[in-house]
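Chemist: next input, structure requested:
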Amino acid sequence: MSRTLVLASTSPYRQQLLRQLNLSFTAVAPQGEEVIDQQVAPELLVKHLALQKANSIRERFDDALIIGSDQVFVDPRGRILGKPGDAAGACRQLKMMAGQTHAFYTGLALVDCRTSQTLVDYVTFSVTLRPLTTEQIAYYVEQEKPWDCAGSFKVEGLGIALMERMAGDDYSSLIGLPLIRLTTMLAECGVDVLAPQPNVCR
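Modeler: Got it, this is the predicted structure:
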């Protein structure tokens, strides 16, 4: 079944991940501000943020499937953290994370504008960073400029060298879009990723 697919994100990482499914899609910037509420459990927070992104552009489409996704991680003291925002913030995050294990939560929402069906879920993935020196952290941040990434690293790039161990069911959730769960959601809405598509994204 051919459906219009919309990704409520301008993130190049999520767009690159979605291209792996060989589907035609449009990326649209979501509306509204991302607010991290420390009083809300991380799994509930990311589900809310993902659905908020998808719903923020829903009125623009009559017959689309809209994907929303968002990510946070929890430090050893239980604080919920998102993107660092700048180089100094990235260095602070990585210094705090070095030598410890952190849980990442990625929320995923799929909204069917035709039927009003809404599917929402989250996926977890944990990472343990190596002990890192201040110089190593500064070098890494300068090389990859990861201040638009929760956790301040790009595991698909040089960030893999920061890792001592990773654990989870879907590595793509760590990058920002859980493709395994998304494939299941799309199937529930009538889109078979493994069926021939009339207009694939090249």
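Chemist: rest of the way, CA atoms for contacts and neighbours
Modeler: Will do.
Chemist: so residue 6: helix, strand or coil?
Modeler: Using DSSP: H, G, I helix; E, B strand; the rest coil as the criterion, the local structure at residue 6 reads strand.
Chemist: repeat that for residue 70.
Modeler: Going by three-state DSSP: residue 70 is strand.
Chemist: that one and residue 106 touch, don't they?
Modeler: Yes. Between residue 70 and residue 106 there is a contact at 5.6 Å, judged by CA atoms under 8 Å.
Chemist: tell me the strands in the protein, going along the chain?
Modeler: For the chain, applying DSSP state E gives strands covering 4-7, 26-27, 64-74, 80-81, 101-112, 118-129, 163-168.
Chemist: report the angle between the third one and strand 101-112.
Modeler: Looking back up the chat, that one is strand 64-74. Angle of strand 64-74 versus strand 101-112, following axes from the mean of the first three to the mean of the last three CA atoms, to 10 degrees, is 160 degrees.
Chemist: tell me the angle of the helix ranked longest in the chain relative to strand 101-112?
Modeler: In the chain, assigned by DSSP state H, the helix with the most residues is helix 42-56. Here helix 42-56 runs at an angle of 30 degrees relative to strand 101-112 (the same axes, to 10 degrees).
Chemist: second input sequence below; structure requested for side-by-side comparison:
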Amino acid sequence: MNASTHSAPGCETEQAARRHTAITLWFTGLSASGKSTIACGLEQRLSLAGRAVVVLDGDQLRRGLNSNLGFSAADRRENIRRTAEVAKILNEAGLTVIAALISPSCEDRAMAREIIGPNALREIYISTPLATCEQRDPKGLYARARANELPDFTGISSPYEPPASPDLRLDTSRMSVEDCVLQIDSLLKRDAGLPPS
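Modeler: Prediction:
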């Protein structure tokens, strides 16, 4: 028995409209830079505005979908590839995606943009300085990396390549989470041709 892949009348138009407005906001930055905190605040704001949003958090992905991956260059690349493929599927279903991953390699981020689509991805660089991130160190990871307990730790024993021209640059050592959320919301409204709040 063959399953039909045809949509009901009107569904294709609705799906196309949702895909047109769906976007992936790709947060990149060091560990403890504020990616997940901003993602949570933005998700709440967009959800209250009636937008369907999914957060793809790097830590959560590594506990589930990407739990078999380590931190070698090849594994990091596969982590990004899988996340980008999921984001693309969610965008095609009409969902806005907030992907919050360290994603330290320019080449890997370019791959994510290619998978998701150049017009469907906005790169948000959380540019909080290393010193601030290390001072926060909520999970004690920087301390462990300094003690040589964590090889390939981004910012300490493994490089982070900052984006050359991100769509938005946010520094949580200088801006509140609320201000960061408002900046991203304004970016989305500009994309949609709407006036800022």
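Chemist: give me the TM-score for this pair.
Modeler: Here the TM-score for the pair of chains, by TM-score structural alignment, normalised by the length of structure 2, is 0.35; 127 aligned residues with a CA RMSD of 5.9 Å.
Chemist: in JSON lines, list the strands of structure 1 along with distance to residue 47 of structure 1 and mean neighbour count.
Modeler: Formatted as JSON lines, the strands of structure 1 follow (distance: least, CA to CA, whole Å; neighbours: other CA atoms under 10 Å):
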{"stretch": "strand 4-7", "distance to residue 47 of structure 1": "16", "mean neighbour count": "20"}
{"stretch": "strand 26-27", "distance to residue 47 of structure 1": "20", "mean neighbour count": "16"}
{"stretch": "strand 64-74", "distance to residue 47 of structure 1": "8", "mean neighbour count": "25"}
{"stretch": "strand 80-81", "distance to residue 47 of structure 1": "14", "mean neighbour count": "20"}
{"stretch": "strand 101-112", "distance to residue 47 of structure 1": "5", "mean neighbour count": "25"}
{"stretch": "strand 118-129", "distance to residue 47 of structure 1": "6", "mean neighbour count": "20"}
{"stretch": "strand 163-168", "distance to residue 47 of structure 1": "18", "mean neighbour count": "15"}
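Chemist: any chance of these in CSV, plus distance to residue 91 of structure 1?
Modeler: Converted to CSV, the strands of structure 1 look like this (distance: least, CA to CA, whole Å):
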stretch, distance to residue 91 of structure 1
strand 4-7, 30
strand 26-27, 30
strand 64-74, 16
strand 80-81, 14
strand 101-112, 16
strand 118-129, 14
strand 163-168, 16
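Chemist: quick revisit: got the angle for the longest helix of structure 1 vs strand 118-129?
Modeler: 130 degrees.
Chemist: re earlier: closest to residue 180 of structure 1 out of the strands of structure 1?
Modeler: With CA to CA as the criterion, residue 180 of structure 1 lies closest to strand 118-129 of the strands of structure 1, at 9.8 Å.
Chemist: okay, the angle between that closest one and strand 163-168?
Modeler: Using the same axes, to 10 degrees, the inter-axis angle of strand 118-129 of structure 1 relative to strand 163-168 is 150 degrees.
Chemist: summarise which helices and strands strand 118-129 of structure 1 is packed against.
Modeler: Judged by 3 or more CA pairs under 8 Å, 6 or more residues apart in numbering; DSSP states H and E, the packing partners of strand 118-129 of structure 1 are helix 42-56, strand 101-112, strand 163-168, helix 171-175.
Chemist: at 7 Å what do you get?
Modeler: Judged by 3 or more CA pairs under 7 Å, 6 or more residues apart in numbering; DSSP states H and E, strand 118-129 of structure 1 is in contact with helix 42-56, strand 101-112, strand 163-168.
Chemist: is it possible to export these to a markdown table including distance to residue 179 of structure 1?
Modeler: A markdown table is the format used below for these (distance: least, CA to CA, whole Å):
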| stretch | distance to residue 179 of structure 1 |
| --- | --- |
| helix 42-56 | 14 |
| strand 101-112 | 10 |
| strand 163-168 | 13 |
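Chemist: tell me which of these sits nearest to residue 120 of structure 1.
Modeler: strand 101-112 (4.4 Å).
Chemist: helices or strands up against the closest one?
Modeler: Looks like strand 101-112 of structure 1 contacts helix 42-56, strand 64-74, strand 118-129 (3+ CA pairs under 7 Å, 6+ apart).
Chemist: what comes up buried for the helix ranked longest in structure 2?
Modeler: Longest helix in structure 2, counting residues (DSSP H): helix 73-92. By 16 or more other CA atoms under 10 Å, the buried positions in helix 73-92 of structure 2 come out as 76-84, 86-88, 90-92.
Chemist: against which helices or strands is it packed?
Modeler: Going by 3+ CA pairs under 7 Å, 6+ apart, helix 73-92 of structure 2 lies up against helix 106-116.
Chemist: packing partners for the helix or strand that the helix it packs on is followed by?
Modeler: Downstream of helix 106-116 of structure 2, the next assigned helix or strand under DSSP states H and E is strand 121-126. Counting contacts by 3+ CA pairs under 7 Å, 6+ apart, strand 121-126 of structure 2 packs against strand 24-28, strand 168-170.
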